[in-house]
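1. sequence plus predicted model, see below.
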Amino acid sequence: MIRLLAPVLALGLAFVAGASAHDTETAYKASKVTLVYEHELPNVPGKSIKGVLVEYGPGGFSAGHTHPDSSFIYATVLEGAIRSQVNDGPVTVYRAGESFSEYPGDRHAVSANDSETAPAKLLAVFVLDTADKELVTPLKP
């Protein structure tokens, strides 16, 4: 019985090892997003400002997404270079010190580190309705 189960167990372990390697690779390629600032605007009732640090490892990216319909976003690249496409506009590379904006309702189809060897970081500053808690909604396939 053990001789019959050994090949099945070995095959099962191979699948688990393959899944773990894939999960590690996917996690490595994904972005790290950290809320670094949040404050209600005292002179604009119902609106808040949120600062989000987005860090990409080499080759890292974020899946296509949208932001709340109330949000205006101003993003500045802090390190490296970020490849970005908003709506149907051109794919553009922004380097450290350069900025771009996203308007309410925009679709962010491409957001990625432009390098396969160096990390990249950006600071995204959101002005949005205070009631909006989810900052990112994945695009539907």
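-> Received it, and whenever you're ready, just let me know what you need.
2. for the rest of this, base every contact and every neighbour count on C-alpha atoms.
-> Noted.
3. so the nearest residue to E40 once chain neighbours are set aside versus A75, what's the distance?
-> Nearest in space to E40, with sequence neighbours left out and distances taken as CA to CA, 6 or more residues apart in numbering, is S48 at 4.1 Å. According to CA to CA, to the nearest Å, S48 stands 16 Å off from A75.
4. next one: L122
-> Using CA to CA, we find L122 at a distance of 7 Å from A75.
5. neighbour-wise, which of the two wins?
-> With neighbours defined as other CA atoms under 10 Å, L122 and A75 compare such that L122 has more, 25 against 19.
6. stretch 91-109: end-to-end distance?
-> End to end - CA to CA - stretch 91-109 spans 9 Å.
7. picking up where we left off before, count of residues packed around the residue nearest to E40?
-> By other CA under 10 Å, 19 other residues sit near S48.
8. looks to me like it is in a strand.
-> Yes: according to DSSP: H, G, I helix; E, B strand; the rest coil, S48 belongs to a strand.
9. against that first model, consider the following:
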Amino acid sequence: MRPSVLTLAVALVAASPVAARDLVEKATPAFHRELPNVPGKSLIAVTVDYPPGAASPPHRHARSAFIFAYVVSGAIVSQVDEGPRRVYRAGDSFYEDPGSRHLVSRNASSTEPARLLAVFVVDTDDKVLVTPEQQ
């Protein structure tokens, strides 16, 4: 439910230095539903708004989370695990397998905002959707 999505937003903001908080993304709950045909699983959607120059700290998602990400507007630079660092533009999508490390997630522009829709398929009992990496 909403606490898990709020945990995502709070964890990302808390992990960043006070002076850099204006350059951090804002996660907003969009949808949450337990899947009636897949017991123990839920579908959670979150919009992630990146102001110009904003970035997420490196993080991991819940171990059970399969994530589909769709760039709604702007452009996002992303690197998952040891894969290539890529720029995804509006209309592009990518995914993260369960247990992946999201090493880079940032707005590709220092002048324009960007928006991402992240859709999680996750164990219903997983309440923490993101854990910042220790640096």
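-> It's in. Since we're looking at a predicted model, the values are computed, not measured.
10. residues in contact with the counterpart of the residue nearest to E40 of structure 1 in structure 2?
-> For S48 of structure 1, the aligned residue in structure 2 is S42 (criterion: TM-score structural alignment). S42 of structure 2 is in contact with 32-35, 120-124, counting by CA atoms under 8 Å, 6 or more residues apart in numbering.
11. let me see the contact set for V72 of structure 2.
-> By CA under 8 Å, 6+ apart, the neighbours of V72 of structure 2 are 90-91, 114-117.
12. strands - which of those residues land there?
-> Among the contacts of V72 of structure 2, the ones falling in strands (DSSP state E) are 114-117.
13. before we move on, the earlier item: quick one, which of the contacts of S42 of structure 2 are buried?
-> Among the contacts of S42 of structure 2, those classed as buried by 16 or more other CA atoms under 10 Å are 32, 34, 120-124.
14. what range in structure 1 does stretch 99-116 of structure 2 sit on?
-> Residues 105-122 of structure 1 are where stretch 99-116 of structure 2 lands when matched by TM-score structural alignment.
15. what residues are up against the most centrally placed residue in structure 1?
-> A centroid search over structure 1 (CA atoms, centre = their mean) returns S62, at 3.5 Å, as the residue closest to the centre. Neighbouring residues of S62 of structure 1 by CA under 8 Å, 6+ apart: 30-31, 110-112.
16. and in structure 2, which of those remain?
-> When you map those onto structure 2 and apply both residues aligned by TM-score structural alignment, their matches' CA atoms under 8 Å, the shared contacts are 30-31, 110-112.
17. the host helix or strand of S101 of structure 1 packs against which elements?
-> Taking DSSP states H and E as the definition, S101 of structure 1 sits inside strand 99-102. Packed against strand 99-102 of structure 1 by the contact rule (3 or more CA pairs under 8 Å, 6 or more residues apart in numbering; DSSP states H and E) you find strand 72-79.
18. the helix or strand just after the strand it packs on vs structure 2, average distance?
-> Where DSSP H and E defines the elements, the next helix or strand beyond strand 72-79 of structure 1 is strand 81-86. Comparison of strand 81-86 of structure 1 with structure 2 after fitting gives an average deviation of 0.2 Å (mean CA distance after the TM-score superposition for structure 1).
19. with that, I have no additional questions.
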